[in-house]
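J.: predicted model follows, preceded by the sequence.
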Amino acid sequence: MNTPQKAKPQNMFLMFNHSLSEDQETDARNIWGAQLQFVGLPTQLKALWAQIPADQTRIFDTLAPFRTWLEKASCPNDLVLIQGDFGATWIMVHYALNNNLLPVYSVTARQAREETAPDGTVKTTHVFKHRMFRLYGV
């Protein structure tokens, strides 16, 4: 018995604090198709995602504009790249899973370089390289 295949996602909504790298864009299109469109957060939401209030004990209501944005803009089976504040990410991943969206995150290889200056101070440089996307909840 053949099971029906899900349609390829049309969009990848970007809920994270960085710009999508060329490697990430290429990888996403190789996996989910050349037709994939990338949809960034509106300016106001981008600013809020970058600074989830650190003085609030509960942030569910603070994230309502993100849920509204996805509800209005997304279609079932669309991707949502979610990375950032741990609690906000957890809440939005659950929202995506409960609303027929595919939450993903970018897996990176990390390299750290340390340089010790003559005065004894240490400068650490981190280099991140995209490796793949991973689905949350699988």
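T.: Cool, the structure landed.

J.: please count neighbours and contacts with C-alpha atoms only from this point.
T.: Fine.

J.: next one: residue 44 from residue 98, what distance?
T.: The spacing between residue 44 and residue 98, counted by CA to CA, to the nearest Å, is 25 Å.

J.: now whichever helix or strand residue 131 is part of, how far from the centre of its chain.
T.: For residue 131, the element it lies in under DSSP states H and E is strand 122-135. Put simply, strand 122-135 sits 15 Å off its chain's centre (CA atoms, centre = their mean, to the nearest Å).

J.: hmm, residue 38 is touching residue 11, no?
T.: Yes - shown here, residue 38 and residue 11 form a contact pair, counting by CA atoms under 8 Å, at 5.8 Å.

J.: now the helices: where do they sit in this protein?
T.: Taking DSSP state H to define them, one finds helices in the chain at 22-32, 43-50, 64-73, 86-98.

J.: how about residue 129, what does it touch?
T.: By CA atoms under 8 Å, 6 or more residues apart in numbering, the residues touching residue 129 are 108, 109, 110.

J.: please compare the first structure with the one that follows:
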Amino acid sequence: MRKMVLLVSHPLLAEQKQEAQRVWQVKSFVALPEQLQNVWSQITPEGSFPMDPFRSLLNWLEKETEPQDLVWVQGEPGALFLVVSWCFQYERIPVYATTRREHQSTMLPDGTVRNQHTFKHVTFRVYPRGDEIEFFPT
């Protein structure tokens, strides 16, 4: 039974759930426990990357997932790099959601402009592996 672990800061949309089930054969969705969700969602921007809290998150991922489970990873760049690297090393499938952005500007009577951005889910995409690319071909 394939799982999808949610390492994101927002809830799963119905269309994302449907795609995961239909395309990726995901049977269950697993959210982070509250304490680890706080680690994921509130990474301090000061100083060096806070590795200690992430050790518990990676330990939890190790226990909660099996090879070929999906891990939906979106967030702070350092955390994202760490988890995606871990996924490749331990045969989990790191994915991210692509979106289409629609923008609408409305001129208000007082002369100000209201911008509205709507994001629509398009698909889940597997993160590319850097070790599969020849960056400087000879």
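T.: That came in fine, so what should we check first? The structure displayed is predicted, hence computed values, not measured ones.

J.: after superposition, what is the TM-score?
T.: The TM-score (TM-score structural alignment, normalised by the length of the first structure) is 0.87; 129 aligned residues with a CA RMSD of 1.4 Å.

J.: onto which residues of the second structure does the strand holding residue 131 of the first structure map?
T.: Alignment of strand 122-135 of the first structure against the second structure: residues 113-126, by TM-score structural alignment.

J.: swap in stretch 50-64 of the first structure?
T.: Using TM-score structural alignment, stretch 50-64 of the first structure pairs with 41-55 in the second structure.

J.: run the chain-centre distance for the matching stretch.
T.: Taking the mean of its C-alpha atoms, stretch 41-55 of the second structure sits 17 Å from the chain's own mean (CA atoms, centre = their mean).

J.: do stretch 60-78 of the second structure as well
T.: Relative to where its chain is centred, stretch 60-78 of the second structure has its mean C-alpha point 9 Å off (CA atoms, centre = their mean).

J.: what do you get for stretch 85-100 of the first structure?
T.: Mean C-alpha position of stretch 85-100 of the first structure versus that of the full chain (CA atoms, centre = their mean) differs by 11 Å.

J.: could you measure from the equivalent of residue 112 of the first structure over in the second structure over to residue 117 of the second structure?
T.: Aligned against the second structure by TM-score structural alignment, residue 112 of the first structure finds its counterpart in residue 103. Distance, residue 103 of the second structure to residue 117 of the second structure, by CA to CA: 5 Å.

J.: cool, residue 38 of the second structure as well?
T.: Using CA to CA, one obtains 26 Å as the distance from residue 38 of the second structure to residue 117 of the second structure.

J.: neighbour count winner among these two?
T.: residue 38 (13 against 10; other CA atoms under 10 Å).

J.: now do the more buried one against residue 116 of the second structure, distance only.
T.: Residue 38 of the second structure is 28 Å from residue 116 of the second structure, by CA to CA.

J.: and residue 27 of the second structure, by the same measure?
T.: 35 Å.

J.: likewise for residue 71 of the second structure?
T.: Per CA to CA, residue 71 of the second structure is found 30 Å from residue 116 of the second structure.

J.: over to residue 94 of the second structure?
T.: Separation of residue 94 of the second structure from residue 116 of the second structure (CA to CA): 30 Å.

J.: again with residue 52 of the second structure
T.: Residue 52 of the second structure is 38 Å from residue 116 of the second structure, by CA to CA.

J.: repeat that for residue 51 of the second structure.
T.: 37 Å.

J.: what does residue 110 of the second structure give?
T.: Applying CA to CA to residue 110 of the second structure and residue 116 of the second structure gives a distance of 17 Å.
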